[in-house]
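Undergrad: sequence plus predicted model, see below.
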Amino acid sequence: MEVVIVPRPEDAAILVADAYCALLDRTPDAVLGLATGSTPLPVYRELARRHRGGGLSFARARAFLLDEYVGLAAGHPERYREFIRTELERHVDFAPEAIIGPGDLDMDPLEAGPAYEERIRAAGGIDLQILGIGSDGHLAFNMPMSSLASRTRVKTLTPRTRQDNARFFDGDLDLVPTHCLTQGLATILDSRHAIMLGFGRGKAQAVREAVEGPLSSRWPASALQLHPHATVVVDEDAASQLAFGEYYRTTYAGKPAGQGL
C-alpha cells in the first residue's frame, strides 16, 4: 500500500487525474470503477477540465458504479447513477450505456448482485477503482463488520447511515431507502489498481486504522492492505494520526520520476 500525503484535496485531484490519463492513454478501453459522494468530486471536476482541454477521452472506456440505493425510481435525483450522470458523464465523452450501476439491472435486487459481478467479469475486471473512506472506515456500503470476502449484494442500511443521508432527502428519514446494492470488499480487491481518498480531520482515525491498524472487519477499509496495488491519497488533516507520516512523505518524494501512483 502506498500512502501519499498532499496539502489539499485539489492536489489529490491532480495526482489521481494523472493516473486516469496515464491509464486511458495506454488502454483507451479501460474499465473504471466510480464512487459517489463529495470525496471524489475534485477528481471528477479535474477530469472534466482535462477533457474540455482536449487531452482526455473516455470514448472507449466503460465504468461500473460502486453502489446504489434500492427502491428509488430511475431518474430520482438521489440515485447514485444520477450523481455520476450530473457530476461526470455529462461533462465528458463516455459512449451511451458505457456506465452502469448495480441498480441498473432490471431484476430482483437479490439477483442483481451476482449478475453485476458477472457483468464486471465479462468486461475483464476493473482497471482503476476510485474509493472514498467513511469516518467509521466503511468502503462503498460495506459498513463495519462486513465480510472481508463479500461480493456485490443487498445490504440493510444502518439507522446511523440513514440519519446521515436524510439531509439529501429534505431531512425526511422516511424517504431514505432502507436497502442498497453495493460492491463487496472482495470485489473491490479484484480491481487492478484501487485509489482511496480521504480528506479532513474527521477521517483521520479511519485512515489510521485502515493503513496502520490490523486487518479487521471493524474497519472495512483495512481490507486494502491485501490489495497488490492500493494507493491511499489523503490531505494533511486526514493524515494527522498516522504514525509513519514522515516515512510516507520520504518514500513518495523518492519515487522515480514518471512512475506515477
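TA: That came through, no problem. Residues are numbered from 1 along each chain as shown.
Undergrad: contacts, neighbours, all on C-alpha from now
TA: OK.
Undergrad: now do the strands in the stretch 151-261 of the chain.
TA: 153-156, 179-182, 193-198, 230-235 (DSSP state E, counting those that start in this stretch).
Undergrad: reformat those strands as JSON lines; add distance to Ile5 and mean neighbour count.
TA: Below are those laid out as JSON lines (distance: least, C-alpha to C-alpha, whole Å; neighbours: other C-alpha atoms under 10 Å):
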{"stretch": "strand 153-156", "distance to Ile5": "32", "mean neighbour count": "20"}
{"stretch": "strand 179-182", "distance to Ile5": "28", "mean neighbour count": "23"}
{"stretch": "strand 193-198", "distance to Ile5": "10", "mean neighbour count": "24"}
{"stretch": "strand 230-235", "distance to Ile5": "5", "mean neighbour count": "24"}
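Undergrad: ok, second structure coming up, stack it against the first:
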Amino acid sequence: MAGSLQRSSIRMIRRADAATLGQAGADLVLETLAGRPAPVIGVATGSSPSPLYKELAGGTDDFSSVTWFALDEYVGLARGHAQSYAEVLRREIVEPLGLDPATMHVPDPHSEKLDEAGARYEQRIAAAGGIDLQILGIGRNGHLAFNEPGAALDSRTRLETLTEDTRRANQRFFDSLEDVPTHCLTQGLGTILEARQLLLIARGREKAEALARALTGPVTPECPASVLQLHGNVTVLADDAAASLLA
C-alpha cells in the first residue's frame, strides 16, 4: 500500500530549530487563511506545534473568520483542569489570537454517552464544511491524534484507551503517572484523512523512529501515522533530530 505515488505526495520541510520550524508552519497556516473566506483549521496540542502557535500570536493577522477544531480531549479530567486540552488551547491559541471562544470546538469528554459525543463532533465538522488544514503531531509509538497502534485506518471520532507508552510520554504535564488519564475522545484516522491538507510537525530525537516508519514503512494500523501516505496533500515539518533517520 505504501507505493511511491503516495510517498511523493508528502512534502518534507526540515528546519534546524523550533523557531524556524514555527515560522514555516505559520506561513502554511496563513496561506490557507488567505485562500478561503471562512477557513476551518484543525489543531493539535503538545510541544511540537507550540512554536507555530507562538508565531501566529506574534503577528497581526485577523483570525475572526476561522473555525477551529481540536484533534482530541482527555476523558476523566474535571472541567477547567489545567491540562485538559480545552484549557491548553485557550492558553495557547484562543487568548493569544484574541479569538471568540465559541469558534474553538473540542470533543465533549463530559457527555454521559461518549459514543454519541464522537458522532456529534463528526457532525459539527461536517456542518462547518470539513477541515481545510489539519495540524498534527506524532507520538513516539506512531500514534496520530490519540489513535493508538491497532486503530482502524478508517476510524471515526470515538473513545480510545491510551497506551502505557503514551501516558508515560504525557506524564511530564502532570504531577504523577497516576494523574494521567487512561482514556480520551479522539478524531479517527478516517476523520483526519478527510481534511483537505495535513501538516505534521515533529520535533526531537524521540520522534525520529516513528516519523521514519510513518513516511517510509508500510501503511499499517500498527503505525497509525503511516496513513499520511494515503493522503494527497501532506506537509511534514521536522527538526534535524526528528528527521535524523530519513534520507
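TA: Arrived safely, thanks for sending. Please read all numbers here as calculations on a predicted model, not as lab measurements.
Undergrad: could I get the TM-score for this pair?
TA: Here the superposed chains carry a TM-score of 0.92, computed using TM-score structural alignment, normalised by the length of the second structure; 238 aligned residues with a C-alpha RMSD of 1.5 Å.
Undergrad: so the top helix by length along the first structure corresponds to what in the second structure?
TA: Using DSSP state H to define each element, the first structure has its longest helix at helix 9-26. Using TM-score structural alignment, helix 9-26 of the first structure lines up with residues 18-35 of the second structure.
Undergrad: what does the matching stretch rub up against?
TA: Contacts with stretch 18-35 of the second structure, where a contact means C-alpha atoms under 8 Å, 6 or more residues apart in numbering, come from 14-15, 39, 49-56, 66, 132-133, 199, 203, 237-239.
Undergrad: about what we covered before: distance to Gly134 of the first structure for the strands of the stretch 151-261 of the first structure - can I get that in a markdown table?
TA: What follows is those, written out as a markdown table (distance: least, C-alpha to C-alpha, whole Å):
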| stretch | distance to Gly134 of the first structure |
| --- | --- |
| strand 153-156 | 16 |
| strand 179-182 | 14 |
| strand 193-198 | 8 |
| strand 230-235 | 13 |
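Undergrad: of all those strands, which one is nearest Ser146 of the first structure?
TA: strand 153-156 (9.6 Å; C-alpha to C-alpha).
Undergrad: in the second structure, what residues pair with the closest one?
TA: Strand 153-156 of the first structure covers residues 158-161 of the second structure once aligned (TM-score structural alignment).
Undergrad: mean deviation of the matching stretch from the first structure?
TA: Following the fit onto the first structure, the mean deviation recorded for stretch 158-161 of the second structure is 0.5 Å by mean C-alpha distance after the TM-score superposition for the first structure.
Undergrad: got a list of contacts for that stretch?
TA: In contact with stretch 158-161 of the second structure (C-alpha under 8 Å, 6+ apart) are residues 114-115, 117-119, 146-148, 182-188.
Undergrad: counterpart of Ile84 of the first structure in the second structure?
TA: Per TM-score structural alignment, Ile84 of the first structure is aligned with Leu89.
Undergrad: how far away is that match from Thr163 of the second structure?
TA: 23 Å (C-alpha to C-alpha, to the nearest Å).
Undergrad: which of the two has more neighbours?
TA: Leu89 (23 against 17; other C-alpha atoms under 10 Å).
Undergrad: which ones are touching the closest residue to the more buried one other than its chain neighbours?
TA: Leaving aside its sequence neighbours, Leu89 of the second structure sits nearest to Thr45 (C-alpha to C-alpha, 6 or more residues apart in numbering; 7.2 Å). Thr45 of the second structure makes contact with Tyr85, Val88, Leu89, Gly137, according to C-alpha under 8 Å, 6+ apart.
Undergrad: so what corresponds to the last one in the first structure?
TA: Okay, so that is Gly137 of the second structure. Gly137 of the second structure maps onto Gly132 in the first structure, by TM-score structural alignment.
Undergrad: if I pick that match, what's in contact with it?
TA: Gly132 of the first structure neighbours (C-alpha under 8 Å, 6+ apart): Ala35, Thr39, Pro40, Leu139, Ala140, Met196, Leu197, Gly198.
Undergrad: can I assume the second one sits in a helix?
TA: Looking back up the chat, that one is Thr39 of the first structure. No. Read with DSSP: H, G, I helix; E, B strand; the rest coil, Thr39 of the first structure is coil and lies in no helix.
Undergrad: next one: it relative to Arg249 of the first structure, how far apart?
TA: From Thr39 of the first structure to Arg249 of the first structure the distance is 22 Å (C-alpha to C-alpha).
Undergrad: same check on the fourth one?
TA: With distances defined as C-alpha to C-alpha, the gap from Leu139 of the first structure to Arg249 of the first structure amounts to 24 Å.
Undergrad: comparing the two, which shows the higher neighbour count?
TA: Using other C-alpha under 10 Å, the more surrounded residue of Leu139 of the first structure and Arg249 is Leu139, with 27 against 14.
Undergrad: now for the more buried one: which residues touch it?
TA: Leu131, Gly132, Ile133, Leu185, Pro220, Ala221.
Undergrad: save those residues as a markdown table, and put in distance to Pro228 of the first structure too.
TA: Below are the contacts of Leu139 of the first structure laid out as a markdown table (distance: C-alpha to C-alpha, whole Å):
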| residue | distance to Pro228 of the first structure |
| --- | --- |
| Leu131 | 16 |
| Gly132 | 18 |
| Ile133 | 19 |
| Leu185 | 14 |
| Pro220 | 17 |
| Ala221 | 14 |
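Undergrad: among those, which lie within helices?
TA: Using DSSP H, these in helices are Leu185.
Undergrad: from the contacts of Leu139 of the first structure, which would you call buried?
TA: Neighbour-count burial (16 or more other C-alpha atoms under 10 Å) applied to those gives Leu131, Gly132, Ile133, Leu185, Pro220, Ala221.
Undergrad: wait, Ile93 of the second structure sits on Tyr53?
TA: Yes. Ile93 of the second structure sits in contact with Tyr53 when judged by C-alpha atoms under 8 Å, with a separation of 6.4 Å.
Undergrad: contacting residues around Arg8 of the first structure?
TA: Going by C-alpha under 8 Å, 6+ apart, the list of residues near Arg8 of the first structure reads Asp235, Glu236.
Undergrad: distance check, it against Val232 of the first structure.
TA: On the measure of C-alpha to C-alpha, Arg8 of the first structure and Val232 of the first structure end up 14 Å apart.
Undergrad: nearest to Ser244 of the second structure among the contacts of Thr45 of the second structure?
TA: Gly137 (16.8 Å).
Undergrad: wait, what's in contact with Gln171 of the second structure?
TA: Leu177, Asp179, Val180.
Undergrad: among those residues, who's most crowded?
TA: Result: Val180 is most packed of the contacts of Gln171 of the second structure (other C-alpha under 10 Å), 23 neighbours.
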